[in-house]
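In: Just need the structure, nothing else, for what follows:
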Amino acid sequence: MDSEFRLEQDSLGEVKVPKKVYYGAQTERSRNNFPIGKEKIPEEVIKAYGMVKLAAARANHQLGKLSEEKLELIERVTEEIITGRLDDHFPLVVWQTGSGTQTNMNVNEVISNRASEIAGNEQGSHDPLHPNDDVNMSQSSNDTFPTAMSVAATLAIGKKLKPALENFHETLEEKSEEFSDQIKTGRTHLMDATPVSLGQEFSGYASQVQHGLGHLEDSLAHLKELAIGGTAVGTGLNTPEGFDNEVVSNLNQLTGFNFKAAPNKFEAIAAHDSIVNCSGALKTIATSLIKIANDIRWLASGPRCGLAEIEIPANEPGSSIMPGKINPTQAEALLQVSYQVVGNDTVINLAGSSGNFELNVAKPVMIYNLLQSINLLADAVKSFEKRCLKGVKPLSKNLSKYLNRSLMLVTALTPLIGYEKAAEIANKAHRESKTLKEVAVGDGYLTEEEFEKNVDPGSMI
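Out: Coordinates of the predicted model:
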């Protein structure tokens, strides 16, 4: 046999496995059987799996099923998995079995073979830890993979996305306050409308993000329900009584998050509505960000031939051919990320509907897309807030110029002279390129004093 390989055995027979790796026969079969794409199972899932295996081992020990010696070995190896020291030993792609079975076995085999090495035994010997009998004790791929999905997503949201959105919201609130006295023309249908302040516009953005955070928080309640203890189909076959609650308690100690055992394991294994719901919250946030990013780049358009109501930071040259051009690149990056999140949600919706009877069979692609959405949103929001939003400044002269030219200020005269006469003033002012005041006073609709008293943009916001 080639000196670079060792023979390992699973239920189908012998498999040649590279000597330098800790994974075993089933992982190698998956590597060979699914040469599809380059998208690997996310590292967040692998680390979450390490936590699940550690929590399960401690539960099995607490319930008298696993010896102290075997627990200590699992604790040592899972610590290496959780800290990323064994990342190179998890090569499997997303495009594998829909239950994630091969990834579960990848984790089981790495723990088993690394434990063999620590104990001074030959890799593949399954001594002192058997990947199925010991590492996978009281578990199934069908309940551990969705549990790892939930743990990975919850940690990514709590530690990365929520802080980014909270900082973003805080900066929007600060800008809203800073711009409160910057009165400008409002726009509806992209056409001139009655006045608002720039601060009021930004307060709308802040409210969108605040509501998005609320939707995200609401989705976590379902996401934190863990399938562990359901084993193959939700009945809990081959688990000791109380196993699920012990595992969850251990996971809560490891993560600092408040997970709970799913009250209905059949739902938790056969349908991943919690993932679908969470993705929906991310999609809602993404659509809010599309609105905000588009508004920012429209408001900053110019600098001389656009709206030019705000100025954004000049981060890099904008053109390889047009000297001095500056583009709203952070807004464009945020837009692209948001489009990707909306697309990911479509995939997750389709995958979430792919449960047949007792098992959803599209788990890997669901968590891959969910984690991508979480990470992209967190990174893009953080970058936009730091490199664009914080540096936004009002262009007060342009705001005043547009405001004074706006025909929609005439709306303030409607209670005084009626809609029809106000419309006549606006239309004539537009046709003859006159001001509202010139037409209103010149044609005798009202006196100059009455016009000045009623058409005050500051009182209209």
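
In: switch to C-alpha atoms for all contacts and neighbour counts from now on
Out: Will do.

In: what are the ranges of the helices in the stretch 301-450 of the chain?
Out: With helices called from DSSP state H, counting those that start in this stretch, the stretch 301-450 of the chain shows them at 329-352, 363-387, 396-405, 414-417, 419-431, 436-442, 448-454.

In: of all the ones you listed, which lies closest to residue 81?
Out: Residue 81 lies closest, by C-alpha to C-alpha, to one member of the helices of the stretch 301-450 of the chain: helix 363-387, at 18.7 Å.

In: Could you pull out the buried residues of the closest one?
Out: The neighbour-count check on helix 363-387 (16 or more other C-alpha atoms under 10 Å) flags 363-385, 387 as buried.

In: which residues of the stretch 101-250 of the chain fall in strands?
Out: Assigned by DSSP state E, counting those that start in this stretch, the strands in the stretch 101-250 of the chain fall at 183-188, 191-197, 225-226.

In: Including distance to residue 113 and mean neighbour count, could the ones you listed go into TSV?
Out: Putting those into TSV (distance: least, C-alpha to C-alpha, whole Å; neighbours: other C-alpha atoms under 10 Å) gives the following:
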stretch	distance to residue 113	mean neighbour count
strand 183-188	65	19
strand 191-197	65	18
strand 225-226	28	26
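
In: for comparison, sequence B:
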Amino acid sequence: MSSRKEHDFIGELEIDDSVYYGIQTFRATQNFKFSDRKLKDYPFFIKAFAQIKKAAALTNAKVGVLPHEIAQALAAAADRVIAGELREQFVVDMIQGGAGTSTNMNVNEVLTNLALEIKGHKKGEYEYIHVNDHANLGQSTNDTYPSAIKVATCAILGELEGALNGLVAALEAKESEFKDVIKMGRTELEDAVPTTLGNSFGAFAASIKSSLEQITQTKNLMKILNLGGTAIGTGINCHPLYKDEVHKKLSEIVGESFKPALNLISATQDTADFAQVSGSVKTLAIRLSKIANDLRLMNSGPRCGLGEINLPQMQPGSSIMPGKINPVIAEVVLIAANQIIAYDTAIMLNSKGGEFELNALEPGIAYALFDMITLAINATNTLREKAISGLSANVKECERQVLNSVGIVTAFNPYLGYEKSASIAKEALDTGKSVGEIVKERGYLSKKEIEEILNPKNMLNPTMVK
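Out: Have a look, this model is predicted:
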């Protein structure tokens, strides 16, 4: 194995010459062994960092502080990383001290050594292209790392938006399909008044639309960056024109409109925007939980439960009970939602952990935020593909439950008053008779009037007796 000597101000180390990272990345791999989740496991984060580094190199060349040929080499190296090359070279643990310095240096070192090769030099010949002086010119971990988190978050929130649009479409399709399927509405798990299965799925769709709107709003917060603020937001070691130009260049590279924060000092130390994004994804998790819980209750049975719908049969449900099919998709969505909520707590705790001009706990925010959004994407797509799209209605069972329910006595309130209706309900519960039968026996209304009032379709809209 051939190697090369690299040094930093701590000392000198032999680095395997086959790798593109350098001494600072190597030290980080020895210091941080916590999550077993490496930077390479988050390709959208690597891509975002490379996009920022490309924008920085080209901007520094434009403002005249970086030789054009070095900028072009670094940009070419960034393009290859953006395209997905050298992913295995990004080896630092996502959980790390130093506010993300190890991640920033991992990217700087890989891009520098790749740029050196592009220019015909050997890895480690930093006298030609330097990790700090060139790849990190006009930058600090404290502006590139949070900006890369935001660029990456924009990308995966875009995926989540697409997944949510797909789920809304699937739910609305079921709303239309089941618009005439009468079912019993329930409050506190008790019979309430009739509704339709279409109404249930329409309500699900409306709740997901609401989350989609919230996520789109918080996504806009991820487009306000602190690039050009360098160490603490004052812009030390940065060209005066760099701040505005680098945001323009980054917007051009990514295809999103990024802009500098009005106060770079505040933007460097304040991580509350991440908590807002996390909160919107947590709210989605709560709504997905509601839908998943309702689906498995409506599906319960098949003979001794509600049995209102049939979820697609995905796999055998027991190692001992033949014929048992479990609602595994609804269950796994619930598990994912619970984990998303846990990640939100971690983000909240890390977001409040900043002191003075920086929040050193940002790596914890990145780790939790990326994983929670990924879980939300997977939960949304899985629910749509493996539960919603293929489910069917048990129409006759839904109607039977409505007609046999004591809850429909509520329909008599406008005609008989609450007291008489309550008395009918009590007798129905005590005797097992239907509410219509009791009303007829008591002579309160004619058979025709009873049938009209108890027509399920007449109980689905506002009713008022003059």
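
In: For the two chains, what TM-score is obtained?
Out: Once superposed, the chains reach a TM-score of 0.97 (TM-score structural alignment, normalised by the length of the first structure), with 458 aligned residues with a C-alpha RMSD of 1.2 Å.

In: How about the contacts made by the residue nearest the centre of the second structure?
Out: The centroid of the second structure falls nearest to residue 373 when counting by C-alpha atoms, centre = their mean (2.6 Å). Contacts for residue 373 of the second structure (C-alpha atoms under 8 Å, 6 or more residues apart in numbering) come out as 156-157, 160, 281, 340.

In: so which of these persist in the first structure?
Out: Mapping those onto the first structure (both residues aligned by TM-score structural alignment, their matches' C-alpha atoms under 8 Å) leaves 156-157, 160, 281 still in contact.

In: and of those residues, the nearest to residue 192 of the second structure?
Out: Using C-alpha to C-alpha, residue 281 comes nearest to residue 192 of the second structure of those, at 31.5 Å.

In: thinking the closest one is in contact with residue 215, fair?
Out: Yes. If you go by C-alpha atoms under 8 Å, residue 281 of the second structure and residue 215 touch, sitting 6.9 Å apart.

In: Name the residue in the two with the higher neighbour count.
Out: Between residue 281 of the second structure and residue 215, counted using other C-alpha atoms under 10 Å, residue 281 has the larger neighbour count: 28 against 23.

In: The helix or strand hosting the more buried one vs the first structure - mean distance after superposition?
Out: Taking DSSP states H and E as the definition, one finds residue 281 of the second structure inside helix 272-298. After superposition onto the first structure, helix 272-298 of the second structure lies on average 0.5 Å away from the residues it aligns with, using mean C-alpha distance after the TM-score superposition for the first structure.

In: could you list every residue that touches the closest residue to residue 359 of the second structure other than its chain neighbours?
Out: Among residues not flanking residue 359 of the second structure along the chain, residue 269 sits closest, at 5.6 Å (C-alpha to C-alpha, 6 or more residues apart in numbering). By C-alpha under 8 Å, 6+ apart, the contact set of residue 269 of the second structure is 232, 354-359.

In: From one end of stretch 312-326 of the second structure to the other, what's the distance?
Out: Using C-alpha to C-alpha, to the nearest Å, one end of stretch 312-326 of the second structure lies 10 Å from the other.

In: Off-centre distance for that stretch?
Out: Centroid separation between stretch 312-326 of the second structure and its chain, computed with C-alpha atoms, centre = their mean, to the nearest Å, is 30 Å.

In: Same question for stretch 215-234 of the second structure.
Out: Distance of stretch 215-234 of the second structure from its chain centroid, counting by C-alpha atoms, centre = their mean, is 19 Å.

In: How about it, which residues are buried there?
Out: Within stretch 215-234 of the second structure, judged by 16+ other C-alpha under 10 Å, the buried ones are 215-216, 218-219, 221-233.

In: before we move on, the earlier item: need the counterpart of the residue nearest to residue 359 of the second structure in the first structure.
Out: Here residue 269 of the second structure is matched to residue 270 in the first structure, going by TM-score structural alignment.

In: From residue 357 of the first structure, how far out is its match?
Out: 7 Å.
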